[in-house]
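Q: just coords:
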């Protein structure tokens, strides 16, 4: 009962909208009461008015010229007549003015006045006839004030939108536009991600776990004279788990965690970004120990004054300068650590990267086969599978996949199983999901002429034959001429995951890539546009060998690669015209050598190439076992443990397009995925 009394005793919360509502009610009430709504006034016609006038019942007629209306006032004797009993009662009105008994709407004013004058003259009446005009106070007020109200309302709306939305939070009002827009996570309820949810990334987790230790037990390190690092930068390709790792830090540290994106500092008003940086660090210091996480920091951290095309952005540079000042202005015992994530560390300002600001750079790389297995374990928890899946097999089928790609594979496998009306997801669904993600959706109803289909079959068979016969080429797993995505055919490889690549390995890969065009030349003595992306790939590989990796004897041990990426903005090349000519000649020579080599391999195995192409035309999809029946075991298979482990599977498609042909190996999946 006491609880109920407390609830009933609470006063309602005051709102400014009550004042607005009261003003509106008063205005409407005044207008309503000031009108003739409570009077007994009735509307009548001009003919009835003329009759009342002839009978001597009318005392006064007030003609409202601007409303085409006349107010009729009766004499006291007329009010006692039965014909006027409906209007004879005394009306209620707060207005001191007289209330008419009748209202008459007339047409032409001149005719109306002439008719009244004629009746007065004929009947010798002393009825008063007067003219007047009425004004609508509320209407005039609305017409006068409404434009200003609309302008002020639109201005307030725009200011709220530009300042990041309405509401009472920081940045929500026009006077709070310089406040930080960082989201503060409650360590008890909001951040539930822990290091157990982050699979793989063992080296990166060790680094960030130490940051958590700094915040939890600072005396352990400062007692020996050490200083707590001020910042850690997470660098790596997209989808590798940088943001997830930061969330895990927030969940493990149990301290206030401020999270925002680099673009949240950018605003159309000058000085807003720097103001938000100051406010962010002030809040973090007040809640120390705390963590600030800035995702995609390259939005404000780009190198200053190096964009030659568009010029530098002064507002962005002011924001960066303020960030540099705040990071270097900490006391070492404030226990505020800045985490940032980016996949473009090469464009960040050098002052931001120096020791004392971001003391540590943690590289989050693409997962290896062991880490991919752990990532599959995490993402398979909510998936209902029909059998105990071989996670080692799935990890082998996904070289070059990031953590986000693996999550997409698991989700796509569940969707494929649901599309097929299955009750659980099986192994084949995962293989189909990988095919779907890398190669695109199958298009079995695509119209292809028999001649084109034969050309595609020999093209793909050429890739398969050359890759099977070369030692360092990625071993083929599956070939298909079923259209998938934009491609008309695809060959799946399972390449070795190498950390370094030698010239002979790159040459074998180039030769296998040119096997499609070489097969067209050997069989039909004609070539087509289907090898466009093959040529694009080998040209990039050859140019990299000559100009980047220093693998050409004539150019020598030189590289023209700029890791900072600043050469992309220049119009000049870092070499002379003679060197450019030499580079072009060496690239062309390297490609033509591998093309001639591919033709020789196919001519030596022309009968097997024909058998493979005919079987491909018959079955549309063939696997590694079919190639073993035609060519026998690969003579190099015993030398490659990774190949020996891959008993079956997939994964890197060499896709045929018209007019574009794409060859992808998982090792360079990151660069090629967007082109498939």
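A: All right, it came through fine. Please read all numbers here as calculations on a predicted model, not as lab measurements.

Q: C-alpha only now, for contacts and for neighbours.
A: Will do.

Q: ok, the residue sitting furthest away from the middle of the chain to residue 73 distance?
A: Distance from the C-alpha centroid of the chain, by CA atoms, centre = their mean, peaks at residue 124 (88.1 Å). Taking CA to CA, to the nearest Å as the measure, residue 124 falls 18 Å from residue 73.

Q: cool, and residue 311?
A: From residue 311 over to residue 73 (counting by CA to CA), the distance is 81 Å.

Q: Looking at those two, which one has more neighbours?
A: Taking neighbours as other CA atoms under 10 Å, residue 311 and residue 73 compare with residue 73 leading, 23 against 10.

Q: So the more buried one lies in a helix, does it not?
A: No - assessed with DSSP: H, G, I helix; E, B strand; the rest coil, residue 73 is strand; it does not lie in a helix.

Q: Could you double-check that it sits in contact with residue 61?
A: Yes - between residue 73 and residue 61 there is a contact under CA atoms under 8 Å: 6.3 Å.

Q: Mind naming the longest helix for the protein?
A: helix 577-604 (DSSP state H).

Q: Buried residues in that one, which are they?
A: Buried residues in helix 577-604, counted by 16 or more other CA atoms under 10 Å: 583, 586-587, 590-591, 594-595, 597-599, 601-603.

Q: could the residues you listed be laid out in TSV, adding distance to residue 128?
A: Conversion of the buried residues of helix 577-604 to TSV gives the following (distance: CA to CA, whole Å):
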residue	distance to residue 128
583	111
586	114
587	111
590	115
591	113
594	116
595	115
597	120
598	117
599	118
601	121
602	120
603	122
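
Q: show me the contacts for the spatially closest residue to residue 194 that is not a sequence neighbour.
A: Distances taken as CA to CA, 6 or more residues apart in numbering put residue 248 closest to residue 194, at 4.4 Å, once the chain neighbours are dropped. Listed by CA atoms under 8 Å, 6 or more residues apart in numbering, the contact partners of residue 248 are 191-195, 197-198.

Q: which outside residues touch stretch 220-235?
A: Stretch 220-235 has contacts (CA under 8 Å, 6+ apart) with 211, 214, 218, 242, 327, 332-333, 335-345, 356-364.

Q: Comparison target below:
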């Protein structure tokens, strides 16, 4: 019966404000009809007929309307019985029992009055002639109230636009601005994302799946005394799949799922953010068990007290305080879990990160080679390929790529194939897509003088030679002197995926990076501005060695890096001026030592450097095989170990591009 009552209530028409507007229109039309002559016994006549009625003695009274140039004619009772007036005598009066029988419109009022007086005197008539003004009460009221009606209508229109239009519901009216903007995905919503669509991220998926399982079957955990976790924070670099993982939770969980961004709490009105937090958690508790997902939580979760120089009350801090209160105010059986995602966990407030609020911090890292293969399997499903692709090969070509990067590679490969009028995507299209994404679009029509082209060739050959001869440098697998993106030349490397880096590895990489400028010095005894990106890269590496990782003997085992980010807005350096001078000296020593080392390596192999540069000028693009023909196999055992681990060098890769020889001018 309850269900029938609900159905009956749902079928009842709901109140709509347009009903009021319709009722007002009906009243206006009704007044017009009531006041019109079509609803009483008045007929139109002419002045000549009126003169005839006067001479016959049929007119009892004439009412002249001064402001309307018309006159109302009232007949005598005897005249109403005559045949000539049968049309007006037989009409029923509608809401007006004292209505005139005729209405006469005239031109000049003085002539009209003179004619009536002349006829009255000639026929000795006692017809009454009165003068009046026709006041329409409804029109007068409408004129007086119309300005107020317009002002009120404009105000209602503006309020609706400010509040986002629409009728009722959260955000529908200006008074609902403090309501939550969260989008609700309930168990009946068709969400297409599931855990099957999330490749890799095995550890993160396991923890999130456990949360979903807890909401589905809480007795499994509570029977052993366990309590539901209050929150889980997804942390990781951009593009690693944090939001995708939350979408999979929305698709898998058979509970209401509230999704919104951290910026949705921010508003120009004071107190709105805190009000929306309260409303969000109230809705979630009413529909518990439920999940709340806050994307980019750092928009409201930044550490309090930062950058607040004015001492004023910060609206963002009020929102954060309310969020802390709501999360810590959960009961043990409310079954509401908060998921949040950010790539700026270092700036979040410590109170937000403590146990009891976000009990779990799930790190979503960049995928390794196995996970990249799984991600390719997911994104290749809608791609029409011309052959069975070697996914291991594609995974090896993309070290350091995030899930979003791999999705972009697949999409770019399809676009390249379509641009070439192909019916399906081939392996070469994927390789071109990797080159396009990492290095930029080739600019073969860029005008380069022969002298500049020779300098670029020796610069890139210098990188290739030093990286091939140094043990810990990333082996180079492709070199080109075709302009690509902002660079005039480019070199592709396949870096080893290391978890820790030793000083000798960093020094070898710096030496290989400086090989381009060193080659210019060795061959031409001149240097150019083409090594801008090289110098920027080695300067950052040297500064990190000295100030971050404590890898310098002179400075010692000290670090000036603050992982918490608490001092990121400070005005003072965490070391003295004397130490700052010593840091600058050590950075300069490291860079200059590796530059001289690169010159020595290239001087020793100058003939091979020249051969490689000439081949570059001839072919414009060379690969690993060309380097092996000139230099022979690399004399290091590490390559075989890499091959055993599935990270061997391949024909082409786009793992790390050396965008030196940049066309930017140094001011």
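A: The structure has been received and is ready for your questions. Because the structure is a prediction, the values reported are computed rather than measured.

Q: TM-score of the superposed pair?
A: Overlay of the two chains. TM-score (TM-score structural alignment, normalised by the length of structure 2): 0.84; 641 aligned residues with a CA RMSD of 4.0 Å.

Q: Next, the mean deviation of the longest helix of structure 1 compared to structure 2.
A: Once fitted to structure 2, helix 577-604 of structure 1 is off its aligned match by 1.3 Å on average (mean CA distance after the TM-score superposition for structure 1).

Q: Can you name the next helix or strand after that helix?
A: Going down the chain from helix 577-604 of structure 1, the next helix or strand is helix 606-619, by DSSP states H and E.

Q: what's the average distance of the very next helix or strand once past that next one to structure 2?
A: Next helix or strand after helix 606-619 of structure 1 toward the C-terminus (DSSP H and E): strand 621-623. Once fitted to structure 2, strand 621-623 of structure 1 is off its aligned match by 1.8 Å on average (mean CA distance after the TM-score superposition for structure 1).

Q: mind listing what's buried in strand 621-623 of structure 1?
A: Buried residues in strand 621-623 of structure 1, counted by 16+ other CA under 10 Å: 621-623.

Q: do the same with stretch 175-186 of structure 2
A: Going by 16+ other CA under 10 Å, stretch 175-186 of structure 2 has these buried residues: 177-182, 184-186.

Q: Nearest to residue 395 of structure 2 among those?
A: residue 185 (34.6 Å; CA to CA).

Q: mind listing what the closest residue to the closest one other than its chain neighbours touches?
A: Leaving aside its sequence neighbours, residue 185 of structure 2 sits nearest to residue 257 (CA to CA, 6+ apart; 4.9 Å). Residue 257 of structure 2 makes contact with 184-186, 250, 290-293, according to CA under 8 Å, 6+ apart.

Q: In helices only, show me the residues you listed.
A: Short answer: the contacts of residue 257 of structure 2 in helices (DSSP H) are residue 250.

Q: Spell out, range by range, the strands that occur in the stretch 201-350 of structure 2.
A: Taking DSSP state E, counting those that start in this stretch, the strands of the stretch 201-350 of structure 2 run over residues 231-235, 257-261, 290-295, 336-342.

Q: now these in a markdown table, with distance to residue 659 of structure 2?
A: Compiled in a markdown table, the strands of the stretch 201-350 of structure 2 are given as follows (distance: least, CA to CA, whole Å):
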| stretch | distance to residue 659 of structure 2 |
| --- | --- |
| strand 231-235 | 30 |
| strand 257-261 | 36 |
| strand 290-295 | 34 |
| strand 336-342 | 30 |
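
Q: Could you say which one of these comes nearest to residue 615 of structure 2?
A: The nearest among the strands of the stretch 201-350 of structure 2, by CA to CA, is strand 231-235 at 46.9 Å.

Q: What is the mean deviation of the closest one from its aligned residues in structure 1?
A: Looks like 1.2 Å for strand 231-235 of structure 2 (mean CA distance after the TM-score superposition for structure 1).

Q: Residue 479 of structure 1 reaches residue 465, doesn't it?
A: No - Residue 479 of structure 1 is not in contact with residue 465 according to CA under 8 Å; the separation is 10.9 Å.

Q: measure the equivalent of residue 398 of structure 2 over in structure 1 to residue 440 of structure 1 for me?
A: When structure 1 is aligned by TM-score structural alignment, residue 398 of structure 2 is paired with residue 398. Residue 398 of structure 1 sits 15 Å away from residue 440 of structure 1, going by CA to CA.

Q: neighbour-wise, which of these two wins?
A: residue 398 (25 against 16).

Q: which residues touch the closest residue to the more buried one other than its chain neighbours?
A: Spatial nearest neighbour of residue 398 of structure 1, chain neighbours left out: residue 651 (6.6 Å); criterion: CA to CA, 6+ apart. Residues near residue 651 of structure 1 by CA under 8 Å, 6+ apart: 397-399, 434-435, 477, 492-494, 666.

Q: In TSV, list the residues you listed along with secondary structure and distance to residue 616 of structure 1.
A: Shown next, in TSV, are the contacts of residue 651 of structure 1 (DSSP: H, G, I helix; E, B strand; the rest coil; distance: CA to CA, whole Å):
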residue	secondary structure	distance to residue 616 of structure 1
397	coil	23
398	coil	25
399	coil	26
434	helix	21
435	helix	18
477	strand	14
492	strand	14
493	strand	16
494	coil	20
666	helix	23
